[in-house]
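J.: Test case, fold it:
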Amino acid sequence: MCGIAGLYYPALAKPVDPARIMGMTDALAHRGPDGSGVWTAPGVGLGHRRLAIIDLACGAQPMVTPEADLVTVFNGEIYNFREVRAELEAKGARFVTDSDTEVLLHGWRAWGPAMLPKLNGMFAFALYDVRRQSLFLARDRFGVKPLHFAQLSDGAVAFASELKGLLAHPLLRRLPDFRAVEDYLGLGYVPDDASIVAGVRKLAAGHFLLLQRGKPVPEPVRWWDIDFSRRTAGKVKDLEAELIEHMRAAVRSRMIADVPLGAFLSGGVDSSAVVALMAEASKTAVKTATIGFAEADHDERAYAQAVADRFATAHRSRTVAADDFVLIDTLVAAFDEPFADASALPTYRVAQLARESVTVALSGDGADEAFAGYRRYRFFAAEERVRALLPQGLRANLFGRLGQVYPKADWAPRPLRAKTTLLALAEGGEFAYAKAVGVTTPALRDALYTSAAKHLLAGHSAERRYLDAMRQAPARDGLDRAQYADMRHWLPGDILTKVDRTSMAVGLEAREPLLDHRLVEFAATLPPSLRIRAGQGKWLMKKALEPWLPKDILYRPKMGFVTPVSAWFRTALAEQAAGLARSPVLAGTGWFEPATIEKLAADHKAGRAEHGRTLWQLLMLERSLMRLFG
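T.: You can find the predicted model right below:
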């Protein structure tokens, strides 16, 4: 995997100092410890840091065509590059390397932006066309690989894999964007196309940006979208077989590497399925890595070991202690922006463990979004059935009143925690789901913000992205719309950002075979009854895997990487939680009411309320603001 950065002047071809590009790529050295390169011409400069994976001897970048008319820097992998290469060679292209990077150069010459749908992979790249004096920036379908850009005061457009690459340029103004803070507190991450630094944007997943000399900077163009509006038909057994073939092809295509390769193994359905298919395709024992927890109710090592034994993997595991919050500052540095998914801690640890023996690791990410694996999908689908039976006015009156009087019982068993469900039924489906995937509720954010902060928002809310995505989704029902919105926002903003930053921080390339676009497009056509049935998410996927995996792997309750942040804020981090109310960093923004933060910390410590996730958000925000803005 790699890091890329560069500058482009759309108005005038100003000189570009190679040292400036080198400074930007040096900030990304962790993404590419195996080499670096810079290429400049009037009005443009491209830089690269390389983690060598394919064609170790000849894949150096920036890569320039023999005619010196095209040059590219590329972060990612094109898994079908040999097929695309053969198509290009049939059209007369002559290749000089065995690298997937070169496919981009010849692909641009043959097809221009229309080459993107031909690529099966994870990528973010910049390609400069010398003759047209244009710069083409593109990002893969799901946003596996990141790309940030900003327009600087001297007219240049700067881009980099991570925010820290842009921050290395002295002309980037470091001012916070409070709307991004609202997004972060509402969703738990700063979403695609937004940034905590005002004026910086992320190129959204499935988009490209074509910059041309002498023309204004345009808006990015969407080149791919997932379609939930079509339905497939067929016998269940036939669909199971088709699903396994899609998964088999996805896994095998991602096992191509000229360096040691392995897998993350949690003991859950998704990573276990990936390991099973890797074992089928591999001539040697698959290398697997697992992180366990000292707390028994969070620990899945026994399940991971059972899968490792079943497929005879070369398995390694390590325990994460309950006080692993010592990683906080490491994560703040890795993510740049505030990031509140506390499972980043164990994800970093498992990447660290895997890197001791491999350079590439396959993960099981993406199946929950594609096949409706999250518990919230089952709840939302059930709520939507109720909404379909009763008009909005009656629901708002009946369930709204019940929800107001029903006690909030975070301590009770799940079936007795009805308050949230009753209030959700009183609302429209889109807004209810937007709140369900959020972290800090709109009401709590309203209590946290000062009047000046509310004025800065000018009506902006974190839930707006979800509302828009669900209302505009190419979909047939509520479950479709929820999955579509998650793929647009949650997947690139949380899941893929977490895996990219933690793996890149240790120089490891992570690959997500269950996000092969052909597999996900197939999943999107499945009727809801084949995604959720009898209280089981990922129903068809689990049925298809029954010959491969034992039922206690397939059908046990989903656990995931659960980090005990709530317990930390009642014990080891209790003082830090209380100190947030007195934080000069948070107070200096003028955004927050100190008395509200103080009450959150006190109520949480005393067990009167559950505010662990919000306190974690505020702690990570404080550390990020301190690092970014001093």
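
J.: From now on I want contacts and neighbour counts done on CA atoms only, so please keep to that.
T.: OK.

J.: Count the residues that sit near residue 148.
T.: 24 (other CA atoms under 10 Å).

J.: The structure of the following sequence is requested for comparison with the preceding one:
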Amino acid sequence: MCGIVGIFDLQARRGINRELLSRMNESQFHRGPDEGGIHIEAGLGLGHRRLSIIDLGGGQQPMHSRDNNVVVTFNGEIYNFMDVRKELETMGYSFQTHCDTEVIVYGWQAWGEGCVDRFRGMFAFAVWDRNQQTLFLARDRLGVKPLYYALLANGQFIFASELKALKEHPDLPRELDPTAIEEYFGFGYVPDPKTIYKNVYKLEPGFCLTLKQGQMAIKPRQYWNVKFAVNPAPRSEKEIGEELVGRFREAVKIRMMADVPLGAFLSGGVDSSGVVAMMAGLSPDPVNTCSISFGDPAYNESKFAAQVAERYHTAHRVEQVDPDDFSLIDQLAGLYDEPYADSSALPTYRVCELAKKQVTVVLSGDGGDENLGGYRRHRWHTYEEQMRSWLPDSLRKPVFGTLGRVYPKADWAPKIFRAKSTLESIGRDSVEGYFHSVSVMSNELRGKLFSQQLKHDLQGYQAVDVFRQHLRNAPTDHPLSQVQYLDIKTYLPGDILTKVDRASMAHALEVRVPLLDHQ
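T.: Model prediction:
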């Protein structure tokens, strides 16, 4: 895992400030403490911080092609790089290293923008093609790796793995985006492609961007979208289960390649336990596993993790986290660079800290709930959709809307009597109902919190509009698939993967997510 940074002059081939580029690059030192490098030429500067995982002695970046016409800076892992390399070798390309970065260099020369379709992995990279005077950027399909960018008033396009690197540039605008504030107080994070700042963006998962000198338009292009195709051939549950296990095992296997110590997070839940089970079956040595425990038994799953560790004979480590440990709050704010409100950021930081004592690479179970419909809210949404289908809007909205308003918020009562949120959701349409179930602050509370000036600036914009925009492009009309799609486009990259990337990179730890293999 690494950090990348760049400055590209779209207006002219003016000189790049080496000191500024170095400062931007070094602000991400934690992402790659092993090595650093920069490349500068007229109108372009690229930087890289390296965490060495494969080909420890080679693979320095920015990496050049043999003819020096192509330069790459890359963050991530291409798990099928050996297959891609063999294909490129049959086309006449020769390789000088044993790392995956070089397949991006020659993949670009062979296939241009189409190279991204051949890569299987997690990545954010930039390719400079001197002959074409073109800069090409791409982010992996599901957003495991981050990529921020901005076009400055002076015509410079800047990009980096983290927002803090862009903030090193003195010309970066720092004006807050009112719609991003609304989205933050709705979701607890700022969903892609926005950031908390106006005119500063994240490249969305599954998107790429091509830039040429003299062309000031910034138009990201989607190269991949999740599919919900139904297999027309009927199959038994047993056959589907066997295929799932086979695909899962293969996704784990290709993520176990590393020239450094490897392990896994083990929470005791289904997803991480499944990852550890697959690793144990594929490794001749005990798998290194780690868990975080809590003193409060209501939140402590370490006993389940211990059962899995015992069953698969892992080399297991556990550390207890104090739920009242607030010492990290200021540090976490610096890590995330913009507002972020997931309370699990603290234990995630601690488990990464623990893992780094043993290993440099870990596999995690992230993505299983989004991919396989595992959240409780998915089940409740399907129930609510049934209720919506039974009653006409003219009756459902006023009746259930009123019931939701007057029903007490009985957090103290048994779960069967805690119906306020459900009643409120049924009183809304499908999109508003699901937003209500995932939002961290209700529309009513945001209305009370926001100043009149902020409300004026919003001009009626609401965070739920993020969902509506995504559903316009959703390749499915099935109620469950639609909310899975929304999670994959918002919660997964904006919350889960952001949390894991920042916490792991703070400790120079690489996290791989087999359940998010796009195949």
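
J.: Need the TM-score from the superposition.
T.: Scored by TM-score structural alignment, normalised by the length of structure 2, the superposition of the two chains gives a TM-score of 0.98; 518 aligned residues with a CA RMSD of 1.0 Å.

J.: Identify the residue of structure 2 aligned to residue 131 of structure 1.
T.: Taking TM-score structural alignment, the alignment pairs residue 131 of structure 1 with residue 131 from structure 2.

J.: Quick check: its match vs residue 205 of structure 2, distance?
T.: Computed as CA to CA, to the nearest Å, the residue 131 of structure 2 to residue 205 of structure 2 distance reads 28 Å.

J.: Can you pick out the residue with more neighbours from these two?
T.: Using other CA under 10 Å, the more surrounded residue of residue 131 of structure 2 and residue 205 is residue 205, with 27 against 9.

J.: any idea how far residue 369 of structure 2 is from residue 324 of structure 2?
T.: 28 Å.

J.: same check, this time on residue 415 of structure 2
T.: 26 Å.

J.: and those two? which has more neighbours close in?
T.: Shown here are residue 415 of structure 2 and residue 324; by other CA under 10 Å, residue 415 has more neighbours (9 against 6).

J.: Next one: the more buried one from residue 288 of structure 2, what distance?
T.: From residue 415 of structure 2 to residue 288 of structure 2 the distance is 38 Å (CA to CA).

J.: Buried residues of stretch 423-440 of structure 2, list them for me.
T.: By 16 or more other CA atoms under 10 Å, the buried positions in stretch 423-440 of structure 2 come out as 423-437, 439-440.

J.: ditto for stretch 146-153 of structure 1
T.: 146, 147, 148, 149, 150, 151, 152.

J.: any idea which of those is the one closest to residue 247 of structure 1?
T.: residue 146 (24.4 Å; CA to CA).

J.: nearest spatial neighbour of the closest one, skipping sequence neighbours?
T.: residue 161 (5.4 Å; CA to CA, 6 or more residues apart in numbering).

J.: for residue 119 of structure 2, same thing?
T.: residue 78 (6.1 Å).

J.: Sort out for me which of the buried residues of stretch 423-440 of structure 2 are in strands.
T.: Using DSSP state E, no member of the buried residues of stretch 423-440 of structure 2 falls in strands.

J.: Show only the entries of the residues you listed found in helices.
T.: The helices, defined by DSSP state H, take in 423, 424, 425, 426, 430, 431, 432, 433, 434, 435, 436, 437 from these.

J.: Sketch out the helices for the stretch 301-450 of structure 1, chain order is fine.
T.: With DSSP state H, counting those that start in this stretch as the criterion, the stretch 301-450 of structure 1 has helices at 301-310, 328-335, 344-355, 367-371, 375-389, 392-405, 419-426, 429-436, 442-448.

J.: Turn the ones you listed into JSON lines, including distance to residue 506 of structure 1.
T.: Output for the helices of the stretch 301-450 of structure 1, formatted as JSON lines (distance: least, CA to CA, whole Å):
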{"stretch": "helix 301-310", "distance to residue 506 of structure 1": "23"}
{"stretch": "helix 328-335", "distance to residue 506 of structure 1": "10"}
{"stretch": "helix 344-355", "distance to residue 506 of structure 1": "6"}
{"stretch": "helix 367-371", "distance to residue 506 of structure 1": "25"}
{"stretch": "helix 375-389", "distance to residue 506 of structure 1": "32"}
{"stretch": "helix 392-405", "distance to residue 506 of structure 1": "47"}
{"stretch": "helix 419-426", "distance to residue 506 of structure 1": "40"}
{"stretch": "helix 429-436", "distance to residue 506 of structure 1": "33"}
{"stretch": "helix 442-448", "distance to residue 506 of structure 1": "35"}
